[in-house]
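> sequence-free structure coming up:
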């Protein structure tokens, strides 16, 4: 049976329960500012294996390791000057850095999928308190069945993984609602491996450098979220819809009505006011609502590509991609 503890009313019980469960080598669903994560001791191979098994996640897809402070990060990875500046500017927050792993790091190779680099970030909120109390980095992909829609509430986790995960910490809805932005610095070049909850423009502002966008096809898997098909609902997904077919669920943006909406089984607006941050926070929850509506197809209206729109569109494109086996 899955135990759910509300961190807002029982913080000490939540911390103690999480650390006890992690210490037994069992994953815990933890809240972060991005999405809910399925966390386990990054130094324990049995615990990491349980993450992969519970999610049905392929072993070649690396996990992000979460730390509570820069000192913990420095024990496991080597910072170049640009990456350090980014960490100092945006941690805690929705930024993951891909960095060389130190030979003496205790993080198990299963967490890095055998790569000599490690994706690492410092989350904001209650999860950081858990890591600080536990004293070790936590490997934590999103707390959902692999390839499916990421969870932004404890209820989403329970609906998907209930019965598999021993403990879920409930801290309310995730504030950002999109996974972290993933960056890799190579020499003087900054590469975007996955757009996410941190606007690339903010990275460019801090570094004074243009961030190189990811390749569209054939790129090696260097970080989570790079698989072509990901974040997928059970229904098919249609992008940039200009009209609506009978029986579809509609997710639009900015209050822009699509012709034929009266034939839809459900109509949702990510942000009637056109606020991309609000849209990002609503994306996964609205995808779950649309998927539960019985619609065979989810039609997304046009979304601007600036700012967080880049990350929103990335998630929708991956949700719409052909699905070949289990991914994510």
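Ah, there it is. None of these values were measured; they are calculated from a predicted model. Numbering: from 1, shown residues only.
> only C-alpha atoms for contact and neighbour calcs from this point on.
Noted.
> which element is residue 251 on?
Using DSSP states H and E, residue 251 maps to strand 249-252.
> helices or strands up against that strand?
strand 266-269, helix 276-291, strand 297-300 (3 or more CA pairs under 8 Å, 6 or more residues apart in numbering; DSSP states H and E).
> so what's the gap between the second one and the chain middle?
Read that as helix 276-291. Helix 276-291 sits 13 Å away from the centroid of its parent chain (CA atoms, centre = their mean, to the nearest Å).
> my guess is residue 65 contacts residue 40. True?
No. Between residue 65 and residue 40 there is no contact under CA atoms under 8 Å: 9.5 Å.
> quickly note the distance from residue 211 to residue 227.
Residue 211 is 20 Å from residue 227, where distance means CA to CA, to the nearest Å.
> hmm, back to that, need the winner for burial among the helices and strands packed on strand 249-252.
Most buried of the helices and strands packed on strand 249-252, by mean neighbour count (mean count of other CA atoms under 10 Å): strand 297-300, with a mean of 26.
> structure B:
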């Protein structure tokens, strides 16, 4: 059975770019969790993300950018969202914004919505996007519904037979997904909690965050999103064979 090649981040750039240019996917390290990346303008590559993860196509993806200039070519920024980007990017904050017409993003990325979720990652992810010159669609590198991977080994154990390359950047520094927010008129809504505390966002935005949303506007909003790959017992006083606390 074929398994993914694992390359250190310092050695993986050329191989990763070749796969992305060819419409394939690459598992990459970010500061939050490992991501399963494809060129966000390439429908074949984006479709591979959904195929590999077993992810429903009505669940939108985050598009990752190299810098604010790239983000502004993709989406329309209001003053509050731009201030948040300038404060927290690169970093674990995702902004849901109106799409800029003609931005070239494949509609599979946004699940047909007129908005798009954008983030600027640190480290290898940001360097890869800058080298490619185009945004990357990149949900977490795990089977849909499973816990997100924070090491290259965890990615390979889950998705190894389905992908060609895992870029090893070591354990992620944040360890959870990005926080997702969206400005709705004069109100800022928290769509998904994550790597940046709500209080930090409120301080930078100068307004309180609202919680909850009516529909699926961003990744991580399905009723069942993350689940361990084993049975769970509650109120367990002792550990049985094959279990862990």
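Yep, that arrived. Quick caveat, the model's predicted, so the values are computed rather than measured.
> who touches both of residue 65 and residue 40 of structure 1?
Common neighbours of residue 65 of structure 1 and residue 40, using CA atoms under 8 Å, 6 or more residues apart in numbering, are 138-140.
> JSON lines for the helices and strands packed on strand 249-252 of structure 1, including distance to residue 70 of structure 1?
Shown next, in JSON lines, are those (distance: least, CA to CA, whole Å):
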{"stretch": "strand 266-269", "distance to residue 70 of structure 1": "39"}
{"stretch": "helix 276-291", "distance to residue 70 of structure 1": "27"}
{"stretch": "strand 297-300", "distance to residue 70 of structure 1": "40"}
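> nearest to residue 127 of structure 1, of these?
Closest to residue 127 of structure 1 of these is helix 276-291 (CA to CA; 18.3 Å).
> and the closest one, what does it pack onto?
Against helix 276-291 of structure 1 (3+ CA pairs under 8 Å, 6+ apart) you get strand 249-252, helix 309-320.
> so which of these is the most packed in?
strand 249-252 (a mean of 26).
> quick one: that strand aligns where in structure 2?
When structure 2 is aligned by TM-score structural alignment, strand 249-252 of structure 1 has no counterpart there.
> so how far is that strand off the chain centroid?
Taking CA atoms, centre = their mean, the mean C-alpha location of strand 249-252 of structure 1 is offset from the chain mean by 22 Å.
> again with stretch 13-31 of structure 1
Using CA atoms, centre = their mean, the offset of stretch 13-31 of structure 1 from its chain centre is 20 Å.
> first-to-last residue distance for it?
Distance across stretch 13-31 of structure 1, first residue to last, is 15 Å (CA to CA).
> now it: buried residues?
Neighbour counts using 16 or more other CA atoms under 10 Å place 14-15, 17-19, 21-22, 25-31 of stretch 13-31 of structure 1 among the buried residues.
> give me the subset of those that lies in helices.
Using DSSP state H, the members of the buried residues of stretch 13-31 of structure 1 that fall in helices are 14-15, 17-19, 21-22.
> what is the neighbour count of the aligned partner of residue 153 of structure 1 in structure 2?
The alignment partner of residue 153 of structure 1 in structure 2, by TM-score structural alignment, is residue 151. Around residue 151 of structure 2 there are 21 other residues, counting by other CA atoms under 10 Å.
> what about the strands in structure 2?
5-8, 26-28, 35-39, 62-64, 93-98, 115-119, 136-137, 165-168, 179-184, 187-192, 209-211 (DSSP state E).
> please work out which of the ones you listed is packed deepest.
strand 136-137 (a mean of 32).
> that one vs structure 1, average offset?
Its aligned residues in structure 1 lie a mean 0.2 Å from strand 136-137 of structure 2 after superposition (mean CA distance after the TM-score superposition for structure 1).
> so where in structure 1 does that strand end up aligned?
Taking TM-score structural alignment as the measure, structure 1 aligns residues 138-139 with strand 136-137 of structure 2.
> residues contacting that stretch, please?
The contact list for stretch 138-139 of structure 1, computed with CA under 8 Å, 6+ apart, reads 38-42, 48, 63-67, 111, 131.
> apply 6 Å and report the result again.
The contact list for stretch 138-139 of structure 1, computed with CA atoms under 6 Å, 6 or more residues apart in numbering, reads 39-42, 64-66.
> can you add distance to residue 56 of structure 1 and give these back as a markdown table?
A markdown table is the format used below for the contacts of stretch 138-139 of structure 1 (distance: CA to CA, whole Å):
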| residue | distance to residue 56 of structure 1 |
| --- | --- |
| 39 | 15 |
| 40 | 15 |
| 41 | 18 |
| 42 | 18 |
| 64 | 17 |
| 65 | 19 |
| 66 | 21 |
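> right, I'll call it a day here.
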